[in-house]
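*Asks:* Turn this into a structure:
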Amino acid sequence: MTAINSVVDLRKDGDIAIVTIDSPPVNALSADVRDGLDGAFKALATDASVKAVVLVCAGRTFIAGADISEFGKPPRGASLHGVQDAMEASPVPVVAAIHGTALGGGLEVALCAHYRVADAKARLGLPEVKLGLLPGAGGTQRLPRIVGAAKAVQMTTSGDPMPAKAALAAGLVDAIVEGDLTEGAVAFARKVVAEGRPLTKVRDDSSRLGGDAASLAPMFAEFRKANARKFAGFEAPEANIKCIEAAVALPFEEGMRVERSEFMKLMGGLQSAAQRHVFFAERQAAKIDGLDPKAALLPVKSVGIIGAGTMGGGIAMNFLSVGIPVTIVETKQEALDKGVAVIRRNYENSAKKGRFSMEEVEARMGRLTSTLALEDLKDADMIVEAIFENMEIKKQIFGRLDTIAKPGAILASNTSYLNVDEIAASTSRPESVVGMHFFSPANVMKLLEVVRGAKTAPEVLATAMATGKAIGKIGVVSGVCHGFIGNRMLGKRQEQANKLILEGARPSDVDRVLTDFGFPMGPFQMSDLAGLDIGWSAETSKGLTVRDRLCEAGLRGQKNGKGFYDYDAERNRTPSPVAEQIILDYAAEQGINRREIGDEEILERCLYPMVNEGAKILDEGMAQRASDIDIVWINGYGWPVYRGGPMFWAENDAGREKIAAGLERMGMDVSPRLKAGF
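*Replies:* The predicted structure is shown next:
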């Protein structure tokens, strides 16, 4: 064996050379890896004893992609294009042996081999679009030449990886290897040599594109139309499509120039910077200040859920879906039966869509125990309270849990706003209490705010975060304050939205400005969806707010087709004249002189106070870092990912100084952190 450098070595199995990359943890295409590959293929180019080359990786995966830590830094080491050229120009066949994942630059390297084999669990893809980019090393030009333009467009714009079996069917790999991958790849290479197969370069074969520019034009047009809503606001999907069109219409080298031009535009743009920020921010959010990342976690092998309503049922599904038994508790049999039926119906609907089998539905439901007795939670490792927002009732429940739950059990509240320390004080073990704020629908939404109480034990906090990850959530630690991170900032936006519609903006104007910004819906659409009567009571209503009067007039939102908007049978909406008249009458009673309000003012008044509140949250230590706030808003409230989150947007797009000046014009107290930087 010959060590080319610290991460690449070269050995021979008879007349087959084996180049091995060993650069933990994921064999990313760092400068050292590129240098090693460059040295290996230069050495092999002059070795007449070698009849074929196998490229394989040690560890858990093939080349998983580019080394993102090198983005934006001065280039060093061998160029990736140079390594690819050396592979393609090899005088003997090169076989890429893929296991784990071959993503991004990893797949682009594999596409420069003459043949590709994979183990049965391998996954291959070009996920650059998820970072606001496109494959910049020939991926947009080689991929369509091997899987066809239609499949390439789908793969590059979704970024989703393809499993090995599908890759074989698409022609992306030439064989699936059973048993030892390296041995299988060497055997495949010997077969290639014995059969005298040609050194076919992907770049030189256009036979699989699926047609020429004219015949494929309708496919591209239909693809754009079908995905217009999904791609709205994003620059990278369209750039990927343009590059695939270039692969169809132009010779390889000209297509490469298009790819390079489009790549550089994206790399230098704000959207890719924002999406790369989000990529790293998600990973940073998992790190908890002051805690040893290697500290032992508490076991969570069984979970109790208190409340079988929308939230409780959704929370239960998260655990059932990953194999954790759940005992769910309600106070009345009717509510319990209804909650269990909803869980079953949700699972059956997923099965009907082909996401899993009916046997899996039964397996998941078989892990669920329903009961009316809180005492049945005595053996649960974690208990999540998911009742409505009433402090006194929550304190009563936690007081009872204190006498029921076993020592060491984690006692979690799904509260959206309330003081976790006050809830914890109702027990004799406040160190076991933590907030776990799921977002509705809890079985779908990714965000989990994990609220660290003043006395929450480190192992309890760490276990809550780890449990969130285990059930597919993105956890963010928050301190104890009203509304925590997300709802505290949302309150500031809603406050301004409510003022705007009294001062002259229509609810549909406010919603339109925010959806144009990139939110999936505006605040009044959201209110209609949630239900205007949540927390409202006809018995106690005094008509003191617009919402009171809407509810008193029978406007409940989407649930009865009347709210800020009127809804038809397909839930298409039009602004409600009844709601608008109620707003006008209320404004007149309050002596508000209405005026024309422009889109820029709407956007500034809705978003600037949010950013300011985020800065205050950082001032108070309620969030660990500004990027955590961004992750909360992207995953819990629909902030457009291509804008990077509210704090990134303030720092890199809107401008902190401009926001501070705007807030001062509004007469608001500006956080010192906003002026100083995050």
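
*Asks:* going forward, measure contacts and count neighbours with C-alpha atoms only.
*Replies:* Fine.

*Asks:* ok now the helix or strand hosting Met647, how far from the chain's centre?
*Replies:* Element membership of Met647, judged by DSSP states H and E, is helix 646-649. How far helix 646-649 lies from its chain's middle: 17 Å, per C-alpha atoms, centre = their mean, to the nearest Å.

*Asks:* buried residues in the following helix or strand past it?
*Replies:* Downstream of helix 646-649, the first helix or strand assigned by DSSP H and E is helix 656-665. Across helix 656-665, burial judged by 16 or more other C-alpha atoms under 10 Å covers 656, 659-660, 662-663.

*Asks:* Quick one: the strands in the stretch 551-678 of the chain, in order.
*Replies:* 565-567, 573-575 (DSSP state E, counting those that start in this stretch).

*Asks:* Tell me which of these sits nearest to Asp174.
*Replies:* strand 573-575 (51.3 Å; C-alpha to C-alpha).

*Asks:* and that closest one, what does it pack onto?
*Replies:* When contacts are defined as 3 or more C-alpha pairs under 8 Å, 6 or more residues apart in numbering; DSSP states H and E, strand 573-575 sits against strand 565-567.

*Asks:* One more, please, to line up against the first structure:
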Amino acid sequence: MAAITSVVDLAMDGDVAVITIDSPPVNALSADVRDGLDGAFRAIAANPALKAAVLVCAGRTFIAGADISEFGKPPRGASLHAVQDAMEESAVPVVAAIHGTALGGGLEVALCAHYRVSDAKAKFGLPEVKLGLLPGAGGTQRLPRVVGAKKALEMVTSGAQMGAKDALAAGLVDEIVEGDLTAGAIAFARRIVAEGRPLKKVRDDTSKLGGDAAALAPMFADFRQSHARAFKGFDAPEANIKCIEAAVALPFEEGMKVERSEFMKLMSGLQATAQRHVFFAERQAAKIDGLDPKTELLPVKSVGIIGAGTMGGGIAMNFLSVGIPVTIVETKQEALDRGVAVIRRNYENSAKKGRFSMEEVEARMGRLTPTLALEDLKDADLIIEAVFENMDIKKDIFGKLDTIARPGAILASNTSYLNVDEIAASTTRPESVVGTHFFSPANVMRLLEVVRGARTSPQVLATAMATGKAIGKIGVVSGVCHGFIGNRMLGARQEQANKLILEGARPADVDRVLTDFGFPMGPFQMADLAGLDIGWSAETSKGVTVRDRLCEAGLRGQKNGKGFYDYDADRNRTPSPVAEAIILDYAAEKGINRRSIDDQEILERCLYPMVNEGAKILDEGMAQRASDVDIVWINGYGWPVYRGGPMFWAEHDAGRDTIAAALERMGMDVSPKLKSGW
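*Replies:* Here you go, the predicted structure:
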């Protein structure tokens, strides 16, 4: 085997050349890989004895995509287009042998082979849209020529992956190889040579496009309309659609020009920068400052959960779904039965949607042990308390757990605001206590705030983060402060939102401005959804706040169809005249002179204090890095991913100086980090 570069080798199996890419961990299309492929195809072209070539990858995957660390940097090495041209124009058939994933540029390379084979587990996709981009190496032009325009639309606008079986049915691969992939690919190459099969160039085949531009216009229109809500605010989906339209309407080279033009527009735009930031920030969040990455993890083979309500049941599902047994505890049989029934119903609904079988439902439920006895948690490796947000209740539970839980067990609190150190102090083992703030619905939401107490041990912290990853969560480490990262910043936003509706803005105005910005819902929609009476008591209410008075008037939110909005049977909302009257009366009673408030002021007063609070969190060391704050808000609170998170937005869009000056005009205490940068 001859090394073309340090990561690409060329070997001869008789009259078949075998090109092997070996560039761990994912064989990304780095400059060294591109140079190696360029050299390999030059060598193949210079060898008249060769009859075919096979492209394979070592390690766990085929080419998994571009090397995004090169984005935004001066180009070096052979261009990807030059490599693709050499491959496509090869005088001998080229067979791409695919295992693992062929994603992005990897699939675009494979589409330049004359034939493609894979193993049974291979997956294929063009996920560039998730980075605010589109496939920039012919993917939007070649893919529809293989799978059809409609399927290509679905793939490029969602980034969804296609399995080997579907890829074979769609014509994306020509054969699924059983046994050794390289040997199977070589045998396939010899067979197509013996049979005299043509050099199939995807670029020249228009038979699967499904018709001309006029015939497909209704399909494109329907696709845009049906996905309008999902694509709202994003630039990349529409650019991808335009490129698929070009594949249908134009010759290949003209379509490539459209693809290139749209790619460059996206690449130079802020959304792509923001989405790349998020991509790297998610990975950075897993790194824990001051913690040895080799810290030994504690075993988590069984989990105990205290509380079978909405949060406890949702948390339990995360573990049951990945094969970890759960013992769930309640104080009353009725509450326990109700919680278990909700878990079963959720799983059965998923099975009805085809996500897994009814047998799998039973398997997951079989891992659940319901009980009324706290003592049944004595052997659990991890115990998560998920009860009412009350310090006295939580301290009482942890005091009991201290006498029940086995030595070395992790004791976690699903608190969203309370002091984890105070909770830990109710035990004799504060080093075993950590905060695990799940977000509702806990079986769906990706974010997990892992709260590091003053005495939380490195092993417990590392294990909590690793466990979060194991159940599909994105863990972010927070220090101990009221509300941690996300809810602390949410409090700053809500304070201003509440002032705005007294000073002259309507709740619907505030919600509209924030949903126009990109949030899935505004603060008053969110309050109605959660329930205005959460934490409110009729016995202790004194009408001190607007919320008190709304609840006293019987307005509870969506649960009874009356809140800041009135809701019909289908949960369509209209602003509530009752709520508006209560707000107006309250403002008059407090002597507040109402005025007209424009959208820009609403946006600034809701978001600027949030950014300032985020800067204070960083200044106090409650978050490890600004990008962690962004990940919390994107994954826990619906901050639009194409805006990169509040700290990215402040740095790259709104401007830190602009925000600081506005906050000073509002008379607020501005964080030094907001002025100096993070």
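
*Asks:* Compare the helix holding Met647 of structure 1 with structure 2 and give me the mean distance after superposition.
*Replies:* Aligned to structure 2 and superposed, helix 646-649 of structure 1 gives a mean residue distance of 0.1 Å (mean C-alpha distance after the TM-score superposition for structure 1).

*Asks:* Where in structure 2 does that helix align, residue-wise?
*Replies:* Mapped onto structure 2 using TM-score structural alignment, helix 646-649 of structure 1 spans residues 646-649.

*Asks:* Repeat that for stretch 47-55 of structure 1.
*Replies:* So stretch 47-55 of structure 1 sits over residues 47-55 in structure 2, by TM-score structural alignment.

*Asks:* Show me what the matching stretch is in contact with.
*Replies:* 15-21, 44, 92-97, 185-186, 189-190, 193 (C-alpha atoms under 8 Å, 6 or more residues apart in numbering).

*Asks:* if we go to 7 Å?
*Replies:* Under the contact criterion C-alpha atoms under 7 Å, 6 or more residues apart in numbering, stretch 47-55 of structure 2 has outside partners 15-20, 92-97, 185-186, 189.

*Asks:* tell me the contacts of Met1 of structure 1?
*Replies:* 9-11.

*Asks:* Next, count neighbours for the residue lying closest to Glu431 of structure 1 once chain neighbours are set aside.
*Replies:* Sequence neighbours aside, Thr456 is the residue nearest to Glu431 of structure 1 in space, at 4.2 Å (criterion: C-alpha to C-alpha, 6 or more residues apart in numbering). By other C-alpha atoms under 10 Å, the residues close to Thr456 of structure 1 number 21.

*Asks:* re earlier: save the strands of the stretch 551-678 of structure 1 as a markdown table, and put in distance to Lys201 of structure 1 too.
*Replies:* As requested, the strands of the stretch 551-678 of structure 1 are arranged in a markdown table below (distance: least, C-alpha to C-alpha, whole Å):
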| stretch | distance to Lys201 of structure 1 |
| --- | --- |
| strand 565-567 | 57 |
| strand 573-575 | 54 |
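
*Asks:* So which of the ones you listed is the most surrounded?
*Replies:* Most buried of the strands of the stretch 551-678 of structure 1, by mean neighbour count (mean count of other C-alpha atoms under 10 Å): strand 565-567, with a mean of 22.

*Asks:* from memory Arg643 of structure 2 sits against Gln271, does it?
*Replies:* Yes. Using C-alpha atoms under 7 Å, Arg643 of structure 2 is in contact with Gln271, at 6.3 Å.

*Asks:* Tell me how many other residues crowd Glu262 of structure 2.
*Replies:* Neighbours around Glu262 of structure 2, by other C-alpha under 10 Å: 21.

*Asks:* Quick check, it in contact with Glu238.
*Replies:* No. Glu262 of structure 2 sits out of contact with Glu238 when judged by C-alpha under 7 Å, with a separation of 9.8 Å.

*Asks:* What sits closest to Arg276 of structure 1 if chain neighbours are left out?
*Replies:* Per C-alpha to C-alpha, 6+ apart, closest to Arg276 of structure 1 is Leu131, 5.3 Å.

*Asks:* again but with Val202 of structure 1, I slipped
*Replies:* Nearest non-adjacent residue to Val202 of structure 1 (C-alpha to C-alpha, 6+ apart): Arg142, at 6.0 Å.
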